[in-house]
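[1] Only the shape, not the letters, is given here:
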């Protein structure tokens, strides 16, 4: 299996290391911005070739893994899917843009390609997907990070992050608005929404919490199946405090899953 990776940051580098250790898998290309080819190839390692677009790669790779963020998805996903190549992505938040979501779905329908979003920093999406089949009444996502984790985000418009002494709510709304306002922080909200009752009906609360040691993600769901609450306190990658370790792990696991003959999901 030949794989192209989009991006070369902490998540991409971690995933590439794990993927490269799998038998029968080769990372053949890394897609990056022009002028970053040397550093990108070095970060991903192996014998991968750095390129700036997917053009000409449809017959050279079996699957593409996106670890470059929303802009990378907007730049490359359509071309990849139109070519019939499957795409695994960490950037579920891009689906909050109705036009982007429609274009990506149409490309898949025409070419037969598949777009899969990894569960990333959160869990219990298997249970949420199953609960959706029977009928969901309510899904709520509550996210907590220490104030520094919200720097550079929309939270700065509503809170004095430098001087917080207790947990403070800075967003309450639906997953679609959360993903739009917090493009670097709300992929989790979008993932939950896509697994459950959709962007507009999934409730979201985001807190800056000076007592939080790790990023905390909590999912609450209620429906015909009953009720569940899932909570995870996630570690970040040492190379980048803003990147979830579990997100990087979920990318590698997605490729492992492609190789398994017998699997649980």
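    In hand now; what should we look at? Quick caveat: nothing in here was measured; it's all calculated off a predicted structure.
[2] Please make it C-alpha for all contacts and neighbour counts, starting now.
    Will do.
[3] in the stretch 151-265 of the chain, which spans are helices?
    With DSSP state H, counting those that start in this stretch as the criterion, the stretch 151-265 of the chain has helices at 175-181, 187-195, 245-259.
[4] Tell me the buried residues in the last one?
    Spelled out, that is helix 245-259. For helix 245-259, the neighbour count (16 or more other C-alpha atoms under 10 Å) marks 245, 246, 247, 248, 249, 250, 251, 252, 253, 254, 255 as buried.
[5] So what's the residue count around the closest residue to the second one other than its chain neighbours?
    What it means is residue 246. Distances taken as C-alpha to C-alpha, 6 or more residues apart in numbering put residue 121 closest to residue 246, at 5.1 Å, once the chain neighbours are dropped. Residue 121: 25 surrounding residues under other C-alpha atoms under 10 Å.
[6] what does residue 78 give?
    Neighbours of residue 78 (other C-alpha under 10 Å): 18.
[7] That one - that's part of a strand, no?
    No. Secondary structure of residue 78 (DSSP: H, G, I helix; E, B strand; the rest coil): helix, not part of a strand.
[8] another structure for you, compare them:
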């Protein structure tokens, strides 16, 4: 039974914990949360759950799952990798910061550990990653969200969201720029960049659309392999419009694959 550390206990962390309760080979053994959140997490999961904000107080573990956002990723993932613990992460956009990407690489080497990024809210990453071997000429990602999906982001300084009547593209740039400027919305862009031609060559368009009710992700890619077009319309987790249900499910699936004798790669 692999013992798992859960980093973050928001909507995605809660989904992962609940889903793994019926797992035959994995269990959440500890939760790493922000200082001051320990009591609330223990109240939700029971007093027997190890809940800490200090890495030094963790029990022996086999794997860490990160679902704590860019700040939580930056604070904990390099340290855990250096410690020798493999990490499954959703906050791929954090790696747009070159210094953090370098820290992660060095920590992984020192700890002989691995960081795996789940596909999260997007699909088709297997095809895009394979296509990158032959060579990609162009990758474009369009992130289209309803108006409320952009509240609390820099889009509010560019658009009067309540007055939008048609779909409006408010950002066009590289995946690196998108991930750094829109950290709560651009993990998909970062994942596509890492699977394909990198942060600086991947083009990103972010769109506010008052006529849709769910997040829509679209990819276009062209290269030696041919052409690829992929789109997916994802629902949010109940009670949290910013958290993709598929992101939570992809984490659970990645954990389950580690314990399976048959894996689709």
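    Cool, got the structure. This structure is a prediction, so every number in the text was calculated from the model and none was measured.
[9] care to give me the TM-score?
    Put the two chains on top of each other and the TM-score (TM-score structural alignment, normalised by the length of the first structure) is 0.97; 264 aligned residues with a C-alpha RMSD of 1.2 Å.
[10] coming back round to it: make a markdown table from the helices of the stretch 151-265 of the first structure and add distance to residue 12 of the first structure to it.
    As requested, these are exported to a markdown table (distance: least, C-alpha to C-alpha, whole Å):
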| stretch | distance to residue 12 of the first structure |
| --- | --- |
| helix 175-181 | 21 |
| helix 187-195 | 16 |
| helix 245-259 | 7 |
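[11] Among those, which comes closest to residue 63 of the first structure?
    Proximity to residue 63 of the first structure, assessed across these by C-alpha to C-alpha, is greatest for helix 245-259 (9.1 Å).
[12] tell me the centre residue of the second structure?
    Nearest residue to the geometric centre of the second structure (C-alpha atoms, centre = their mean): residue 90, 2.3 Å.
[13] can you pull the contacts of that residue?
    Residue 90 of the second structure makes contacts with 66, 67, 69, 117, 118, 119, 120, 187, 247, 251, as judged by C-alpha atoms under 8 Å, 6 or more residues apart in numbering.
[14] Please repeat the previous calculation with a cut-off of 10 Å.
    Residues in contact with residue 90 of the second structure (C-alpha atoms under 10 Å, 6 or more residues apart in numbering) are 12, 65-70, 73, 116-121, 187-188, 191, 247-248, 250-251.
[15] residue in the first structure matching it?
    Aligned counterpart of residue 90 of the second structure in the first structure: residue 90 (TM-score structural alignment).
[16] if I look at its match, how far off is residue 38 of the first structure?
    Computed as C-alpha to C-alpha, to the nearest Å, the residue 90 of the first structure to residue 38 of the first structure distance reads 24 Å.
[17] try residue 32 of the first structure
    Residue 32 of the first structure is 10 Å from residue 38 of the first structure, by C-alpha to C-alpha.
[18] what is in contact with those two at once?
    Common neighbours of residue 32 of the first structure and residue 38, counting by C-alpha under 10 Å, 6+ apart, are 50, 51.
[19] what about residue 72 of the first structure, neighbour count?
    Residues lying near residue 72 of the first structure (other C-alpha under 10 Å) number 18.
[20] tell me the contacts of the residue lying closest to residue 18 of the first structure once chain neighbours are set aside?
    With C-alpha to C-alpha, 6+ apart as the criterion, residue 18 of the first structure has its nearest non-adjacent residue at 6.1 Å, and that residue is residue 252. If you count contacts by C-alpha under 10 Å, 6+ apart, residue 252 of the first structure has them with 11-12, 14-20, 22, 65, 118, 246.
[21] Just to confirm, what residue in the second structure is aligned with residue 252 of the first structure?
    Under the alignment (TM-score structural alignment), residue 252 of the first structure pairs with residue 252 in the second structure.
[22] okay, residue 32 and residue 38 of the first structure: which has more neighbours?
    A direct count of neighbours by other C-alpha under 10 Å for residue 32 of the first structure and residue 38 places residue 32 higher, at 23 against 13.
[23] Can you verify my assumption that the more buried one contacts residue 8?
    Yes. Using C-alpha atoms under 10 Å, residue 32 of the first structure is in contact with residue 8, at 7.4 Å.
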